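[1] Using only what follows, build the 3D model:
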Amino acid sequence: MKLTYRGFFFFGLLASVLTGCSATGQEMLQDTPARYTVQPDAPSPDHSGMWLLPQVDGALYEQMTEMGLNLPPEELYNDQIDNSSLNHAVLRINVGEGGGGTGSFVSGEGLILTNHHVAYDGIAGVSGTEQNYLQTGFYAENYRDELPLTNYSLYIPIEQTEVTGQIESAIPKNAGNRLRAEIKATVSSEIIEARRDGNEDLMVEINDFWSGNRQFMSVYKIIRDVRLVYAPEQAIGKFGGDIDNWMWPRHTGDYAFLRAYVSEDGVSAPYQPGNVPYTPERHLKVNERALSPGDFTMTLGFPGSTYRFESSPAFSFYQDQQFPVLYSAFKAYLNGLEMQAANNPETAASNAAERASIANALKYYEGLIEGFQDYDVVSRKIAEDQEFVRWAESDSLRKSEFGRVMPQLEQAYQIARQSGDVLYLTFYSLQFSNLLQMGSLFNDFYEYSQAPDSVFYSSDERQQLYDQVRTWQAAIDMEAELLMLTEMLQAMAELPEERRPLILYRFFGSPESETLKQEIQKFITRQASGSVLTDTTIAASWIFSELQFSDEAFTDSLYLVSRDIFETFELSRENYSQHFQYLQPAQKRYAEGMIQMTGAPSVYADANFTLRLSAGQIMGYVPADGVYYTPFTTYSGMLAKHTGDSPFDVPEQLQYFSDSELTADSSMYLNFLSTNDITGGNSGSPVLDGNGELIGLAFDGNIEGIVSDYYVVPDAARTISVDIRYILFVMRHIHQTERLLLEMEAG
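    As a prediction, this is how the structure comes out:
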């Protein structure tokens, strides 16, 4: 259900712990027919391409016009101050520090259309036990009733400019990697400060593209006051729930409306009652025309991350070590969150957004695991890399430039494999488990207990430690925490014997994975009520006792588990980090060589949460032998799913419309499929027709196409969007949002 970048925020946390490298470039958009005739057995055209807007010119622009684009290039993107273009109508929605999604202006008064799940955190935040807007929906009858959302900010893209030349000209040709990085950082900061020129309303970023081979500067206008205007009830906005997540057919009204506010003099400011609606440079016009298979579709949005042109050693590492442990970690965390929700209604409301986000990530990794297997992705990538080696070796100059690239990449991932799965699993165990985090509170005191010459703990320090522990224990659901920890340890038991954390050998004897998992369950059950991490009285007895200094002074097993996991994480991080010194220069050269080998006049870069355009067509697909999915779902299809129980409970007021009340052709379309190339971060991306008018709202991809974040499978990858006609139907006939319809000129 989610294409928000936040869905994969926790993976980004690990990236912030380590030094990573960016991904590489892609093929040019292939030739495609102007219109698609419904032939289910015919191969799908390859419409992959997440294009920077300045790239859409020349041959690429001509190909898009053949597909159905009717706008001149300057209407797509124009960085001249006095000229507005479509980029001014689209905005990046940031939710806290964890990424976010996309929205678009649909009126001259700062009204924003985005996904219900992009607004989900905000809706949950303004809800309470007495008024749960997730369940009931929300509609503000006037400006005064619109609710300010905490942790939401907007970034309106006004410029994308290449600055590679400015940076490269400052770097000596013989500079080593460290010196290059230092000079690059300095010059980038200078460019950013010069562009901002003291303007606090601007945010300027310089991002690497094509694994650091080129750099582009993105300039945004910041909006700091964001308010909830209208959201349907969860039975519409999240119809199908986690069961239908990433699936087709879908019948979800995944939309919500926000509004941007600024101070009276037009300056970006945090929420104040006196702020006024923002007037955008450009807003989108709604088009309610009937859609057909083959119609041109265009998306604008902020895709988060793709990894398509990374190497076969990287893909093999992902398949064997990264995906399986991430799936195990997210599954353990979700099970704990679900138990918390089941145990406490207030917790169920407060962690609803987190549960939805983690469930989305879990299904994503499940889809990746299956996709890599179903499409034999690693073998395909090995074949591509073999072609790359042959290309490099066929020319003496290329061989000198690229001949060592694949051996260096293989060496890098050989090092990564030594500790990568342990690192990911211990990191996420520490990130997700409050019990393990609480264990870190005792670390200094544990060191004191082992050494009589260490710094003495005063009464005040002991009291402070006790107060911290008591506060933590009072705030957490211990039953859920113990379940989560049990499953995390059981996931560690599935690692190869030589890479299991030492804690599994300290307390458990059996090397067999299944037997070991049973022993872990019994161990946690025994420790549940007898540890400083679970019992405040036991914690106090140790914190305030006169310690006997020896190795046996503190033998609390559950604490020792937390300590060992942290030490294992630190050691594996140190070992894993060694591979970057081989990976980063080789990855950059690999990207450069791959771009040269394609010979394409224009190449798009992997996603990095910057503004991108994708072009596609409305099209169904064949998910399995003998099965064809049509590209539209209907009102009657939604009613057929209705059970009366969540998540398939169609609201009563939506159940009793006759055909004549729906549309002129007696058919109400709800969701549709297209071949647009999107990923996490594109949630809420406007789907536009060839004239740049709004016909839908992207909210998901299909489970078969998830693998395209790594390896594009044109026959499988589809974007799932809400038809704008369904959104307007609900607004008119269910929620009577007349003022918004008039504001959008759709009344």
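[2] CA only for contacts and neighbour counts going forward, please
    Will do.
[3] how far out from the middle of the chain is the longest helix seen in the chain?
    Ranked by residue count under DSSP state H, the longest helix found in the chain is helix 352-374. Averaged C-alpha coordinates place helix 352-374 at 11 Å from its chain's average position (CA atoms, centre = their mean, to the nearest Å).
[4] packing partners for that helix?
    Contacts defined by 3 or more CA pairs under 8 Å, 6 or more residues apart in numbering; DSSP states H and E place helix 352-374 against helix 120-125, helix 241-244, helix 323-343.
[5] Report the buried residues of the helix or strand just after it.
    Downstream of helix 352-374, the first helix or strand assigned by DSSP states H and E is helix 377-393. The neighbour-count check on helix 377-393 (16 or more other CA atoms under 10 Å) flags 377-378, 381-382, 384-385, 388-389, 391-393 as buried.
[6] And the closest residue to Ala493 other than its chain neighbours, how far from Ala332?
    With sequence-adjacent residues excluded and distances taken as CA to CA, 6 or more residues apart in numbering, Ala493 is closest to Ser513, at 5.5 Å. Noted for Ser513: a distance of 17 Å to Ala332, by CA to CA, to the nearest Å.
[7] out of these two, which sits in the busier spot?
    Neighbour tally, Ser513 and Ala332, criterion other CA atoms under 10 Å: the higher count belongs to Ala332, 25 against 17.
[8] Name all residues that make contact with that one.
    483-485, 487-488 (CA atoms under 8 Å, 6 or more residues apart in numbering).
[9] Could you rerun that using 7 Å?
    Going by CA atoms under 7 Å, 6 or more residues apart in numbering, Ala332 touches 484, 487-488.
[10] gap between it and Leu489?
    Going from Ala332 to Leu489 by CA to CA gives 10 Å.
[11] Now do the strand or helix carrying Leu558: which elements does it pack against?
    Taking DSSP H and E as the criterion, Leu558 maps to helix 557-577. Applying 3 or more CA pairs under 7 Å, 6 or more residues apart in numbering; DSSP states H and E, one finds that helix 557-577 contacts helix 420-432, helix 434-439.
[12] Any idea which of those helices gets closest to Pro686?
    Nearest to Pro686, of all the helices and strands packed on helix 557-577, is helix 420-432, at 33.9 Å by CA to CA.
[13] Sequence B follows; please return its structure for comparison with A:
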Amino acid sequence: MKTYKKICAALLTALLCVPSLKADEGMWLLPYLKQQNIKRMQEMGLTLSAEQIYNPGQGSVIDAVVHFDGGCTGELISSQGLLLTNHHCGYDQIREHSTVTNNFLRDGFYAPTMKDELPNPGLVVTFIDEIVDVTDYVNAYLKKAKCNDPMEYLSRDYLTKVANAWYKKNRGKKPGYIVLDLAPFYEGNKFILSISKEYSDVRLVAAPPSSIGSYGADTDNWVWPRHSGDFCVFRIYTDKDGKPAKYDPNNVPMRPKFHFKVNSGGLNEDDFVMIMGYPGRTNHFYTAAEVAERRDIDNTVRIDMRKVRQETMLAEMRADEAVNIQYASKYARSTNAYKNAIGSNWAIRKMDFEGMKKDQQAKLTKYATENNKPEYIEAMKKIEEMVAQRADFRKQVWMIDEGLLRAVESVGAPVLDEKTFNELKSNADKRTKFINEKYLTYFNKDYNKEVDRKVTKAMLTAFINGTAPENLPAVLRGVKDINGFVNNLLDKTIYRDASVLESAIINGDYASYDADPVVRLSKDVHALHADVKGKVAGFDREFARVRKTYVKGIMEMEGEMNVWPDANSTVRYTFGKLKGYIPRDNVYYGFQTTMEGVMEKEDPTNPEYTLSPKLKDIYNRKDFGSYALANGKMPVDICATTHTTGGNSGSPVIDKYGNLVGLNFDRNWEGVGGDINYLADYQRSIICDVRYVLLILDKYLGAQRLIDEMDIAK
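    Predicted coordinates:
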């Protein structure tokens, strides 16, 4: 009997120490890998130790992962600093190097020698040098500084001062290439400092044409199955001593402490995979009230307003190819967040996130009551009250942002204040600079007045119908004739032409300028937006305080090591399996796509699905070399149960041996709700299979020297 009781007690203890999470959930912190997940990962198939994954500067996996250009992730794939990331992450650099005669976006690019690799001023990548828990130091610093305002001490600007002070005290003088990022975790219950080395000599080496790198473009965004070769290749250079340095033709390729071997043999469904990268933002500590707010205000306003704009633009784009070219990128930018909001609301409703959060809050209430922690109950009550109190202001902000600021181009016109107007009036050089750098940048080749007319009429109609009269910008109050208002706005404005605007500045006065219809609309909208945003911000200070208390309660109840902190653009790891899913009844998506799907989607009339003759020839000849599957088909993309979000673009996807099998580039729309609550049955990371990368480098770009430079593992 005693033995039985001991066994039960041991089992209970073990269960209490296991993270109370669904399989594959979480964006975890690397310093706690050993305490949290390494055993579970090894049980799933991982052969690496915690030290082989995270031991900065000692030749572990973390030494091959970079934060790319501040918003993406990349990975080293050779002993000479060869770096892989997504095509869409390197898009700006590829575009900057493109010309009419050498259009690398259209045709792709490959540097046949290192001397031909192209420098990219302004592009930087950073490597983690050290991650330090500095919570005690920060709390002591705040106490000494008598700083208890969360709007101040949670800001990255304030924390930068704290980071510099910590570094000076604990590490001495900071070299110029060291970058400090001190960030709050768990709503400010913890502070962790990332110390990184920054490299600024990063050169473009290879990129597929956009017809491969962004195949499917906007239509396939957030969609699985996918058929995109979303990759490009750079190289990091250092000075002769191996230290970060500005671009210099005499710099040498980086000699990293670790780089990934490339798995050219592929994996099977249910095989273990791990991802490391820099996810941007999640909100998995939302309360039930915040989930409802996200669903009913943020997402709903975005969906409703963008749908109006997109339908209007699309009708014009389909009717005129010139308009299609002008508005393609505007349409794509709009639909990106539109699809995200739809997917988020789908998940919130289907999985009853509001109910899940209510259950969690009930659990915390019980814990707080039993442990005499009334502050946790009070925090939840206060959050619910403030969400209700700010609802009207929050909806107004979202309506103005989505219905006017992002949708009506005239609202974004470069409007002058009186001081600047008078400066331009008397200074020809400043006036010319304003026209060239402000006016012509805004009303550029991609602006179409007649399309703007139709979009503006549609958006003002939707905005006015969805807004209480007293909440309208002054210029829109009492407007009955939308057609007449918009026609006057676009036809009578001095902004209709650069020469007319310049003449109005030279020959007119500010009162006349200020009465212009575009000026009045822009000023009134921005003034109202600032006013309402200020009212919403009035809740932020108290909100930050009580959310810190609420999350502290969750950490205390669940155990800190069992709870992962929300993403905040700091390095994380996630793990799971390659696996398909069932998006709806009687439909199944497998985990692997092939070039058959690339060919099936081809549409010569649609630039999103246009294929080059060279790629079709490779397919028709089945010239796949050793990269093909056992059945002879050529793999393109894969999907996994890993927990990712924006910022994970370009992240390395590795197998149980630590070899690279692909690079993450997207999520499925059914999984975007994972930013609030992980969706085990639906959430999938979309990954470019590294075998497709190798095929394109080898057979399409002829980059044999790059293949030879890699360590290929079968």
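[14] Mind checking the TM-score on these two?
    For these two chains in superposition, a TM-score of 0.86 is obtained (TM-score structural alignment, normalised by the length of structure 2); 680 aligned residues with a CA RMSD of 3.5 Å.
[15] Have a look at how far, on average, the helix holding Leu558 of structure 1 is from structure 2.
    Here helix 557-577 of structure 1, set against structure 2 after superposition, deviates by a mean of 1.4 Å using mean CA distance after the TM-score superposition for structure 1.
[16] Onto which residues of structure 2 does that helix map?
    Helix 557-577 of structure 1 corresponds to residues 517-537 in structure 2, going by TM-score structural alignment.
[17] contacting residues for whatever residue of structure 2 lines up with Trp248 of structure 1?
    Using TM-score structural alignment, the equivalent of Trp248 of structure 1 in structure 2 is Trp224. The contact partners of Trp224 of structure 2, taken as CA under 7 Å, 6+ apart, are Asn668.
[18] helix/strand/coil for Trp224 of structure 2?
    At Trp224 of structure 2, secondary structure determined by DSSP: H, G, I helix; E, B strand; the rest coil is coil.
[19] before we move on, what about Tyr220 of structure 1?
    strand.
[20] what's the closest non-adjacent residue to it?
    Excluding its sequence neighbours, the residue lying closest to Tyr220 of structure 1 (CA to CA, 6+ apart) is Pro157, at 4.4 Å.
[21] That neighbour falls within a helix, correct?
    No: according to three-state DSSP, Pro157 of structure 1 belongs to no helix; its state is strand.
[22] who touches the equivalent of it over in structure 2 in this structure?
    For Pro157 of structure 1, the aligned residue in structure 2 is Ile128 (criterion: TM-score structural alignment). By CA under 7 Å, 6+ apart, the contact list for Ile128 of structure 2 reads 56, 194-197.
[23] hmm, try it at 8 Å
    If you count contacts by CA under 8 Å, 6+ apart, then Ile128 of structure 2 has 56, 62-63, 66, 194-197 around it.
[24] Neighbour count and distance to Arg156 of structure 2 added to these, as a markdown table?
    Compiled in a markdown table, the contacts of Ile128 of structure 2 are given as follows (neighbours: other CA atoms under 10 Å; distance: CA to CA, whole Å):
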| residue | neighbour count | distance to Arg156 of structure 2 |
| --- | --- | --- |
| Pro56 | 20 | 24 |
| Ile62 | 27 | 24 |
| Asp63 | 23 | 25 |
| Val66 | 32 | 21 |
| Ser194 | 19 | 13 |
| Ile195 | 20 | 14 |
| Ser196 | 20 | 16 |
| Lys197 | 19 | 19 |
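[25] of the residues you listed, which stay in contact in structure 1?
    Retained in structure 1 (both residues aligned by TM-score structural alignment, their matches' CA atoms under 8 Å) from the contacts of Ile128 of structure 2: 62-63, 66, 194-197.
[26] What is the nearest of those to Pro607 of structure 2?
    Val66 (32.2 Å).
[27] What secondary structure category should be reported for the closest one?
    Classification of Val66 of structure 2 by three-state DSSP places it in strand.
[28] That one against Val125, yeah?
    Yes: using CA atoms under 8 Å, Val66 of structure 2 is in contact with Val125, at 6.0 Å.
[29] just to revisit the earlier point, counterpart of the residue nearest to Ala493 of structure 1 in structure 2?
    Checking with TM-score structural alignment, Ser513 of structure 1 has no match.
[30] Give me the range in structure 1 that stretch 694-708 of structure 2 lines up against.
    Using TM-score structural alignment, stretch 694-708 of structure 2 pairs with 728-742 in structure 1.
[31] Which stretches in the stretch 101-250 of structure 2 count as helices?
    104-107, 135-145, 150-153, 156-170, 210-213 (DSSP state H, counting those that start in this stretch).
[32] Serialize the ones you listed to a markdown table and add fields for distance to Pro121 of structure 2 and mean neighbour count.
    Listed next are the helices of the stretch 101-250 of structure 2 as a markdown table, based on distance: least, CA to CA, whole Å; neighbours: other CA atoms under 10 Å:
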| stretch | distance to Pro121 of structure 2 | mean neighbour count |
| --- | --- | --- |
| helix 104-107 | 18 | 19 |
| helix 135-145 | 35 | 14 |
| helix 150-153 | 33 | 16 |
| helix 156-170 | 25 | 15 |
| helix 210-213 | 22 | 25 |
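[33] Please tabulate those in JSON lines, including the columns distance to Tyr550 of structure 2.
    Putting the helices of the stretch 101-250 of structure 2 into JSON lines (distance: least, CA to CA, whole Å) gives the following:
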{"stretch": "helix 104-107", "distance to Tyr550 of structure 2": "48"}
{"stretch": "helix 135-145", "distance to Tyr550 of structure 2": "18"}
{"stretch": "helix 150-153", "distance to Tyr550 of structure 2": "15"}
{"stretch": "helix 156-170", "distance to Tyr550 of structure 2": "22"}
{"stretch": "helix 210-213", "distance to Tyr550 of structure 2": "44"}
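[34] Nearest to Ala322 of structure 2, out of the ones you listed?
    With CA to CA as the criterion, Ala322 of structure 2 lies closest to helix 104-107 of the helices of the stretch 101-250 of structure 2, at 18.0 Å.
[35] equivalent range in structure 1 for the closest one?
    With TM-score structural alignment as the criterion, helix 104-107 of structure 2 aligns to 133-136.
[36] how much does the matching stretch stray from structure 2?
    Taken against structure 2, stretch 133-136 of structure 1 registers an average deviation of 1.1 Å after superposition, with mean CA distance after the TM-score superposition for structure 1.
[37] Great, nothing more from me.
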